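**Q** Predicted coordinates and the sequence they were generated for:
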Amino acid sequence: MYDVQSRREFLKSVAAMGVVYPVVSSMPLLADTPKNPNEKLNIAVVGVAARGAANLNGVKGENIVALCDIDSERLNGAAKEFPSAALYDDYRRIFDHDLDGVVCSTPDHMHAFVVCEALKRGLPVYCEKPLTHSISEARKILKLVDENNNITQMGNQIHSTNNYRRVVEQIQSGVIGDVRQVHVFLPAVEHFRAGKRVQESTPPDNVSYDLWLGPAPYRPFDVSHFHFDWRYWWDFGGGQIADFWCHYTDLAYWALDLKYPTRISAIGEKGHDGENEVPRHLQVEYDYPARGEKPPVKLTWSQGKFKPEGAEVMDKSHGVLFEGDKGRLWADYSNKQIVLQDGSEAVPVKPYIADSIGHHAEWLQAIRGNGTTASPFSYGAVLTEGGHLGNLSYRLGKEILWDAEAMKATNAPEADEIISRQYRKGWTLDV
């Protein structure tokens, strides 16, 4: 009997060495180790509808051994394509299986619990954006990734598009000069549903509601905060900035090498006569320090009725607008436009960032030891924190002076209870 590692430990060590496991027909292999780089990986998926369905589709070529969702109708629907997968409503049961990776697509308030459990076990993890529901959870994930060297990918899929790569190359190559101001702007979401705290009501028979609530404070079931609309309640999500920050502002963080801001100031208004907890209209100003020879950057997030100065010049309703010494560059997910101050045409930049093989494919191949992921948690956690800081300033109604190293709002000790949220009795996140 050969003394070999488990399937998961084998893959982890191969990936850490950055090598491709060769196909050698004469080499004796055991069933619990991959026979070649093309052997299917054992994947568990937590959350199987909406973004979960898209992520499941992204890994469906692997061996889907476990599916988990608190809604049995959604779970059974997804299971039709994967009849051999074990089905659960409790994410903790997926760890009964020998896994090569975990995909997490739950509402935000559950991300850290699924992710941290997988990371502590040394597993590769793919998780939807934003990576966490709070700042302290993002820091805990950073700690675990540093300790375990996990292969990770945050689900800001636009990061893998060619358009973003070309924009990053143009900004970093100085096409518009040094950038000191960035505007990120988008309209309010049209399907924003008003929600009120409701009286006791009975969850549908197909929903394991207590497991859905997880660590969040108890509130009676109501469709106003369930499935997609959980995004607009502080107990479960962070509103539109949490939903889109990691897509839009990713471009600025990537192109300008931004990390933690030092000052954050937010203003906003709730929609629907103030019935929603999160703001429908929000504007946040961020100050980022100089990075080496790169100048300080002021980034402004504007959503809803708030419009950034200068955006009308490009006649755009949404996107990312970089203001440089030599001109402006606007981009959205798939388009870009450059306007130079001297009226000349921008000089083309020879591409130097390799095109992605696909956001999910990067993660799957990295598990096999082929390449790396472009949006690992070491990047995604820092990016996610920026969005949370905007919400923190809004919720406190004051400017925040942020000490990133200490994870403290130095001028607002009352921020601590939001930075590290309280969990419902019976739920702890031990890291």
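**A** Looks like it came in fine. Because the structure is predicted, anything quoted here is derived from the model rather than measured.

**Q** C-alpha from now on. contacts and neighbour counts both.
**A** OK.

**Q** for the most centrally placed residue in the chain, what are its contacts?
**A** For the chain, the residue sitting closest to the mean C-alpha position, by CA atoms, centre = their mean, is Lys129 at 2.1 Å. By CA atoms under 8 Å, 6 or more residues apart in numbering, the residues touching Lys129 are 154-156, 243, 246, 384.

**Q** Against that first model, consider the following:
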Amino acid sequence: MKRPTDSRRNFLKTSAVLSGGYWLGSSATARAASPNDKLNVACIGVGGRGSANVSGVDGENIVAMCDVDEVKAGKRFQEFDKARKFQDFRVMLDQMDKQIDAVVISTPDHTHFHPARQAMLMGKHVYCEKPLAHTVWEARELTKIAKKMNVATQLGNQRHANEGMARTVEAVRSGMIGDVTEVYCAIGGSRGMPEMPTEFPPVPSHLNWDLWQGPAQERPYSPEYCPYKWRFWWDYGTGETGNWGCHILDIPFWALQLKYPSRVDLDEVPGADQIDPHRTPKAMKTRLEFPAEQGHGALTLHWWHGSLGEVFKQHKTVPQKGSNTLFVGTKGTIDAGFDGYQVTLSDGGDPETPERTIPKSPGFHQEWIDACKGGPKSTCDFVDYTGPLAEAVLLANTAFRAGGGFDWDANAFKASGNDNVEQYLMSHFRKGWEVDPV
């Protein structure tokens, strides 16, 4: 596969001009902190979801904040008046290398990869919002770097700390519904396919549009892209699959110890009105095949942007409020959401409550903070868990965009059986943002 790369000399030369000194770093690990010490944290993206993540780490020392939108960031900029403020994360990391232990990234999907990559290569711990990256290649690169640099990482699957999620995992693993052969997961609604912009007003004075675009191909500013609808444009977002996939697929990935699929396909071929080179769809139905491994037999995982109503009816199950997942086993079904589950056994019996084996989380952000200070790995660590999870989410998008399925060799990072796939697996960075693979 062709990698999104330029020569290292050209990359460093261009980056130095853009950032005033872009350092790739080579330290083995971030500086260790004792449990009683406070981390020095830098936050990249502090409006919207970023504001909530600031709250998650504000018990530590927030020493720097970076945002390309002075209005969106204004409240947090004022509140943390002692933190240094930046628009360009590259300048921030370069100038404050010795003052930063850890970085929180809460930017749009297309700008996760570069700050996460640079921070980890500099030996910084990283908390990054889902879906980790914009393409499958980026997700794999970040997973490799996290392992190489031995830094503490956490993907923003905040619901992973819910007690209801843990109870569902225990129920599935108890064997009460036998061997799980299929799982259906979905997010409802029909968000996607925004209007094509027809007017391109001047860029607001409070927004650095060039930095907001980052590695994406340059285009004129439009409020149809920023500040929120970016999620539904392929250049910037990953649609409802990227928005919700890591949250919802977290349930079966955790319960069944899933890793990488061997096949990715479409449950329903999209209509011509949903295939668009620029905009994400209003609906999609995909499936991922997983070979038998520790924790599960061979199984099919269906990921839909759409309703599971017909699936619940087919399995004679009335879903509880908030259900987004249905486990189909040889002895019954479990439907689940973020806050718990219900069981329907094939023999009509009453299931026994499984033993509690999963300890209560100290708090999702606290897990990561503790890991940064030498404690146990966080539950949504890139290397051991959420790297493969994010890849699965992005592979589903890839099959949709490629118009059909493909076999997936995760070890070789190779797709076969569909010539359209490679262009959607890889990243295509604009000039000045190219990188070399690790």
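**A** Perfect, thanks for sending it. None of the values given here were measured: they were computed from a predicted structure.

**Q** Can you pull the TM-score for these?
**A** In this superposition the chains share a TM-score of 0.88, using TM-score structural alignment, normalised by the length of structure 1; 402 aligned residues with a CA RMSD of 2.2 Å.

**Q** nearest to Leu258 of structure 1, of the contacts of Lys129 of structure 1?
**A** Using CA to CA, Thr384 comes nearest to Leu258 of structure 1 of those, at 12.1 Å.

**Q** Okay, and the equivalent of the closest one over in structure 2 sits in which element?
**A** Residue pairing (TM-score structural alignment): Thr384 of structure 1 is matched to Ala390 of structure 2. Counting by DSSP states H and E, the element that carries Ala390 of structure 2 is helix 387-402.

**Q** give me every residue that touches Val328 of structure 2.
**A** 177, 180-183, 334.

**Q** now do 10 Å
**A** Val328 of structure 2 is in contact with 177-184, 299-300, 315, 334-335, 344, counting by CA atoms under 10 Å, 6 or more residues apart in numbering.

**Q** I'd like to know which of these are buried.
**A** Neighbour counting over these (16 or more other CA atoms under 10 Å) leaves 177-180, 182-184, 299-300, 334-335, 344 as the buried ones.

**Q** Adding secondary structure and distance to Glu289 of structure 2, write those residues out as CSV.
**A** Below are the buried ones among the contacts of Val328 of structure 2 laid out as CSV (DSSP: H, G, I helix; E, B strand; the rest coil; distance: CA to CA, whole Å):
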residue, secondary structure, distance to Glu289 of structure 2
Ile177, coil, 20
Gly178, coil, 19
Asp179, coil, 15
Val180, strand, 13
Glu182, strand, 9
Val183, strand, 10
Tyr184, strand, 12
Leu299, strand, 6
Thr300, strand, 5
Ile334, strand, 20
Asp335, strand, 20
Thr344, strand, 24
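
**Q** and of the residues you listed, the nearest to Val421 of structure 2?
**A** Looking across those and measuring by CA to CA, the closest to Val421 of structure 2 is Thr300, at 20.7 Å.

**Q** which position in structure 1 aligns with the closest one?
**A** Checking TM-score structural alignment: Thr300 of structure 2 goes with Lys298.

**Q** where along the stretch 101-250 of structure 2 do the helices fall?
**A** Ranges of helices within the stretch 101-250 of structure 2 are 113-121, 136-149, 163-173, 209-213, 239-248, 250-256, based on DSSP state H, counting those that start in this stretch.

**Q** mean deviation of the first one from structure 1?
**A** In the superposition with structure 1, the aligned residues lie an average of 0.4 Å away from helix 113-121 of structure 2, counting by mean CA distance after the TM-score superposition for structure 1.

**Q** Export the helices of the stretch 101-250 of structure 2 as TSV, with columns for distance to Lys282 of structure 2 and mean neighbour count.
**A** Listed next are these as TSV, based on distance: least, CA to CA, whole Å; neighbours: other CA atoms under 10 Å:
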stretch	distance to Lys282 of structure 2	mean neighbour count
helix 113-121	26	24
helix 136-149	21	21
helix 163-173	27	22
helix 209-213	24	19
helix 239-248	8	23
helix 250-256	22	22
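
**Q** ok so, going back, packing partners of the helix holding Ala390 of structure 2?
**A** helix 136-149, helix 239-248, helix 250-256, strand 263-268, strand 284-290, strand 299-305, strand 406-409, helix 422-425 (3 or more CA pairs under 10 Å, 6 or more residues apart in numbering; DSSP states H and E).
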